[in-house]
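Asks: Quick check, what structure comes out for this input:
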Amino acid sequence: MSGVKFYPNASPNDLQTQYVGRFLQDIDGPAAIIDVAVARQNCQIMLDAADKLGVLFRSHVKTHKTTELTRLQVGDKADIVIYGLPVQPSSFPRLAGLGTSLGEWSITVLVDSLYILPFLSRYRELTGYALGVFVKLDTGYSRAGVSPDSPQFRELLEAIYKMEKEEPTTINLRGFYSHMGHSYSSDTTSEALDYLTMEIERCETAAVQASDLWKGSGRRFIIAVGATPTTTSAQNLACLEVMSSAEKKVKELIQRVQQTYDIELHAGAYVTLDLQQLAAHARPAQNHLSFDNIALTVIAEVASLYPHREKPEALIACGSLCMGREPCRSYPGWGVMTPWLHNRGKEGSQEKVGWYDPEGDRTGWMIDRLSQEHGILRWQGPLDKMRKLEVGEKNH
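Replies: Take a look at the predicted model:
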């Protein structure tokens, strides 16, 4: 976004004037580049899979934080879940105001302890609206949530039931929400599906206990599960004619649980994807995720060259502020130079540039280390195959 007129409140017209018709290498970096066609395809594949499976789907938007990509994920209907724990009362009036711009909408919060419940009544007092509630379950990730087998869960469930009875129209228990974040460590489709199976079963344990309390109410609870690897693996169930035993097991589990509860898948990184998602191998060979499915890259300028070092290196104007704090487990670095079409000039031809493939020959430029605002590219592989860099050139 550097150099945008009227930033940070530039209008679409300002942005179009600033960027449309320019070559990528002429854009000031570092800058995030999104391939909208790829992102749109990723969104549609997920929505189609959910429809074929007969499950609900909830989109996470924290990866990109843009209204444009959110609309590709959900359209004009917004069913909002607030992830912040604990709930902040100061945000309640602002959240209620979302209804004026979102049309058909609802707001739900996640709760995972008794300490949060007193704040929920204040939402009704301040806004006049009732809050939906998901109980946030810990199904093995151990970040936030409460275990469905714990005394704390039963105590929380009974407190919510009591609050519903004593303060009608204040809250409404919608279901149980889990995030299988440790599924990012998956190496195969079967492993990702095993994580999904475990998560559904653990959430069903919670829903059964709630059904006993709300018996006779006609309440149909939602079991909300997922992370990008597990939700992506569920796409296999919708597109494969011949399924493995693991795929059959999950599909049968979904069909059984849906007789009593609604299953909702959720994910966020699936829109843009990254090398970490490719490393999870959540989709099999016949429907394989590849670099072509990654919609987000970062363009950065080469600032200096160090060919004399043990391995040739280069300084780029792109550091941890751009690349994030978590490395990808499939290679010992923080990013790779991608195979984009590099324009040599407005009149020049386009040339396919080599890249470091973590699952290929591992030859190419890789971000070896990062500081806050700079990164160090290091060449990996034979020197006679090295693509020479130039100071001032831009790369993804």
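
Asks: hey, let's count contacts and neighbours off CA atoms from now on
Replies: Noted.

Asks: mind checking how far stretch 89-103 is from the chain centre?
Replies: What separates the centre of stretch 89-103 from the centre of its chain is 23 Å, taken as Cα atoms, centre = their mean, to the nearest Å.

Asks: Please point out which parts of that stretch sit buried.
Replies: 92, 96 (16 or more other Cα atoms under 10 Å).

Asks: Return the distance of residue 248 relative to residue 193.
Replies: When Cα to Cα, to the nearest Å is the yardstick, residue 248 and residue 193 sit 10 Å from each other.

Asks: Let's compare: structure for the following, please.
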Amino acid sequence: MRVEDIDTPALLVDVAIMEENLRWMQAKADRAGVKLRPHTKTHRTPALARRQVELGAHGITVAKLGEAEVMVEAGLSDIFIANEIVGPLKLTRLRRLARRARLAVAVDSPVQVHALAETFASEAEPLDVLIDVDTGDARTGVQPGQPVLELARLVSAAPGLRLRGIYTHEGHSYGAPDVAAVQAVFRRSQEDMLATAALLRQHGLPVEEISVGATPALLVADILPGITEIRPGTYIFLDAAQANLLGTYARCALTVLTTVTSRPTPERVVLDAGVKALTAFVRGAGVCQTHGYGVLKGLPHLHLEKLSDEHGVFTALPGRAWAIGDRVEIIPNHACPTCNLYDRIYGVRDGRVVNAWPILARGESR
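Replies: Reported below is the predicted structural model:
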């Protein structure tokens, strides 16, 4: 099957670039002596998660319980759900799933600890727990230091639970103004985590895992000694945001294949891919700032300027013709929500389709 035989809009992955990205991050983890536990929320595709494990990953990370259920059904057996699991419906599902695979979950409140302990107290095996630490992202998580120690004591004393360690996400690295600032964010985050782990150990609490990770930081910054695990996600494909950090689109494996469906004026080019095919996601500031709603592959200064539900619009370059029926590939601003819009990813090599991977965890956000 040739790429020309695929109807549009469609999600493509350049297999050679993807494999290079996978091997690059695995090699970085190996050099640092840390585990790579990739965040599969980016692709939500069990076949790609298995490939990451084949190349050396120590299990996977997911964002949602629904993703974990799909991954376990597909044969993945070592999963960290990097999120707080709340409510009796989800806790029942979690208990059922923990009987089939090695799981760990996040906590940042005594409320969650008590609910998990009540759910797992009578289980044959304890549930592993990692404490969510806010090192600057200002999302979930307790503050480093004493607040982590207090929560860790509660976890360690709770029936049915086992304290595995601590984790953080340096999401604020996306908004750092330049590469040096990204590196500083990552260093400070790791230092806070290492100091917090030392505090826990001083008080007799085991810290098996010190887990960190955000793709921007791991692309350009060093991993400090003492860190045990990294959890990048977007590195498998990269996207326009990561390309702006790196200064090149050459490592972007993911594109949306579109067709020119209208040329209503000499300047205006209209594609058959809008919000439902690309998302309207933009990063408004920082070294990962994106411009427009996607970048034309091979034309890094040409962006989609407008999206509606079914259409994307850009302005033609002088002297460059796009005819109705022409195909155009768009590098999305953000790979993760883009993948969630499709049923499958077409793996492409040298203009031919070599794989069609089903995105089995698409929509599994519960």
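
Asks: quick one: TM-score?
Replies: These two chains, once laid on top of each other, score a TM-score of 0.75 by TM-score structural alignment, normalised by the length of structure 2; 302 aligned residues with a Cα RMSD of 2.3 Å.

Asks: So for residue 248 and residue 193 of structure 1, which residue has more residues nearby?
Replies: Between residue 248 of structure 1 and residue 193, counting by other Cα atoms under 10 Å, residue 193 is the more crowded of the two (26 against 13).

Asks: After alignment, which residue of structure 2 pairs with the more buried one?
Replies: When the structures are aligned by TM-score structural alignment, the residue of structure 2 matched to residue 193 of structure 1 is residue 183.

Asks: Show me where the stretch 101-250 of structure 1 has its strands.
Replies: Under the criterion DSSP state E, counting those that start in this stretch, the stretch 101-250 of structure 1 carries strands at the ranges 105-111, 131-137, 171-178, 222-225.

Asks: need the contact list for the nearest residue to the match of residue 193 of structure 1 once chain neighbours are set aside.
Replies: Nearest in space to residue 183 of structure 2, with sequence neighbours left out and distances taken as Cα to Cα, 6 or more residues apart in numbering, is residue 221 at 5.0 Å. When contacts are counted by Cα atoms under 8 Å, 6 or more residues apart in numbering, residue 221 of structure 2 touches 182-183, 186-187.

Asks: Among the residues you listed, which one lies nearest to residue 353 of structure 2?
Replies: Closest approach between these and residue 353 of structure 2, by Cα to Cα: residue 182, at 36.6 Å.

Asks: what sits against the closest one?
Replies: Taking Cα under 8 Å, 6+ apart as the definition of contact, the neighbours of residue 182 of structure 2 are 173-174, 176, 216-217, 220-221.

Asks: just to revisit the earlier point, if you compare the strands of the stretch 101-250 of structure 1, which one is most tucked away?
Replies: Ranked by mean neighbour count under mean count of other Cα atoms under 10 Å, the strands of the stretch 101-250 of structure 1 are led by strand 222-225, which reaches a mean of 25.

Asks: That one: average distance to aligned residues in structure 2?
Replies: Taken over the aligned residues, the distance from strand 222-225 of structure 1 to structure 2 averages 1.3 Å (mean Cα distance after the TM-score superposition for structure 1).

Asks: What span of structure 2 is that strand aligned with?
Replies: Counting by TM-score structural alignment, strand 222-225 of structure 1 pairs with residues 209-212 of structure 2.

Asks: neighbouring contacts of the matching stretch?
Replies: Residues contacting stretch 209-212 of structure 2 (Cα under 8 Å, 6+ apart): 164-170, 190, 193-194, 197, 226-231.

Asks: now stretch 167-174 of structure 2: which residue numbers in structure 1?
Replies: With the alignment judged by TM-score structural alignment, the segment of structure 1 matched to stretch 167-174 of structure 2 spans residues 177-184.

Asks: what range in structure 2 matches the longest strand seen in structure 1?
Replies: When structure 1 is parsed with DSSP state E, its longest strand is strand 296-306. Structural correspondence for strand 296-306 of structure 1: residues 254-264 of structure 2, per TM-score structural alignment.

Asks: Run through the helices of structure 1 in chain order.
Replies: Along structure 1, the segments classed as helices by DSSP state H run 12-19, 36-53, 67-74, 92-96, 99-102, 117-127, 151-166, 189-213, 228-239, 245-257, 275-279, 320-323.

Asks: Quick check: closest non-adjacent residue to residue 273 of structure 1.
Replies: Spatially, and ignoring its direct neighbours in sequence, residue 273 of structure 1 is nearest to residue 294 (5.0 Å; Cα to Cα, 6+ apart).

Asks: Number of residues surrounding that neighbour?
Replies: Count around residue 294 of structure 1 with other Cα under 10 Å applied: 21.

Asks: and what of residue 385 of structure 1?
Replies: Residues contacting residue 385 of structure 1 under the criterion other Cα under 10 Å number 12.

Asks: From residue 174 of structure 1, how far off is it?
Replies: If you go by Cα to Cα, the gap between residue 385 of structure 1 and residue 174 of structure 1 works out to 58 Å.

Asks: Check residue 324 of structure 1 too.
Replies: Residue 324 of structure 1 is 34 Å from residue 174 of structure 1, where distance means Cα to Cα.

Asks: and if you look at residue 247 of structure 1?
Replies: As defined by Cα to Cα, residue 247 of structure 1 lies at a distance of 28 Å from residue 174 of structure 1.

Asks: again with residue 364 of structure 1
Replies: 50 Å.

Asks: Leaving out chain neighbours, which residue sits closest to the aligned partner of residue 139 of structure 1 in structure 2?
Replies: When structure 2 is aligned by TM-score structural alignment, residue 139 of structure 1 is paired with residue 135. Setting aside the residues directly before and after it, residue 135 of structure 2 is nearest to residue 189 in space (Cα to Cα, 6+ apart), at 5.4 Å.

Asks: For the most centrally placed residue in structure 2, list the residues it contacts.
Replies: Closest residue to the average C-alpha location of structure 2: residue 233 at 3.1 Å, with Cα atoms, centre = their mean. With contact taken as Cα under 8 Å, 6+ apart, residue 233 of structure 2 is in contact with 38-42, 214-215.
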